[in-house]
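In: Based on what follows, work out the 3D shape:
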Amino acid sequence: MKIMQELSSNTDLALRFRNYVILLDRLMREVEEELQQNQSVRNEWSEWHSNWKNAWLSPTGNSPSSNLKERFSVKRRLG
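Out: Predicted structure coming up:
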């Protein structure tokens, strides 16, 4: 009888451990997926920001951005 109780408690412990590992595996997959999505969003924002910055800083003559640059220029406000 005592041997059966020990086997039963070992089996319960093994099942609890297995369930814990399954839960951790699921959580790790969800976190990894979320990190990949966040990386995608960061890359998209970085590309947009780089394009915006390049367009804003590019020295073109009569582009719409040059009109905006003049309109919102710090030098214009101070002068």
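
In: only C-alpha atoms for contact and neighbour calcs from this point on.
Out: Will do.

In: the helices in the chain, which residues?
Out: Per DSSP state H, the chain carries helices over the ranges 2-57, 64-71, 74-78.

In: need these in TSV with mean neighbour count, can you?
Out: Below are the helices of the chain laid out as TSV (neighbours: other CA atoms under 10 Å):
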stretch	mean neighbour count
helix 2-57	12
helix 64-71	13
helix 74-78	9
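
In: what about stretch 56-67, how long is it end to end?
Out: One end of stretch 56-67 to the other measures 10 Å (CA to CA, to the nearest Å).

In: Same check on stretch 49-66?
Out: For stretch 49-66, the separation between the terminal residues is 18 Å (CA to CA).

In: Would you do the same for the sequence below? I want to compare the two.
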Amino acid sequence: MAQPASFDWLAKVNNRPWTAQLAMELLPGNNGPKIEVFRGSVVVTPHAGFDHQAIERELAYPLHRAARRAGLWCYAELVEAE
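Out: Below is the predicted model of the structure:
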């Protein structure tokens, strides 16, 4: 039986804080887990399935309405710029 892919080799390749550019250069592209760089660390999360997407859609409207009543905005996603 094949071993699952491992990202353990990354610790040997990079011993400094991660950047988005470094991640794009070193990490393999994939259609599976979501790979993000957050405050210098690599965060890997499972790909969101249909149930996750449905819940996200159901929550968006009430959160948006509550935010607008408070004079705020609600965004589905935020992207941190460097």
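
In: What does the superposition give as a TM-score?
Out: The pair, once superposed, lands on a TM-score of 0.27 when counted by TM-score structural alignment, normalised by the length of the first structure; 25 aligned residues with a CA RMSD of 2.4 Å.

In: From residue 11 of the second structure, how far out is residue 34 of the second structure?
Out: Distance from residue 34 of the second structure to residue 11 of the second structure, by CA to CA: 19 Å.

In: how about residue 58 of the second structure, what does it touch?
Out: For residue 58 of the second structure, the contact set (CA atoms under 8 Å, 6 or more residues apart in numbering) is empty.

In: okay, now the closest residue to residue 34 of the second structure other than its chain neighbours: neighbour count?
Out: The spatial neighbour of residue 34 of the second structure that comes closest, neighbours along the chain excluded (CA to CA, 6 or more residues apart in numbering), is residue 45 at 5.2 Å. When counting by other CA atoms under 10 Å, one arrives at 11 neighbours for residue 45 of the second structure.

In: wait, isn't residue 45 of the second structure in contact with residue 37?
Out: No - with contact defined as CA atoms under 8 Å, residue 45 of the second structure and residue 37 do not form a contacting pair (11.4 Å).

In: Confirm residue 36 of the second structure sits in a strand?
Out: Yes - the assignment for residue 36 of the second structure (DSSP: H, G, I helix; E, B strand; the rest coil) places it in a strand.
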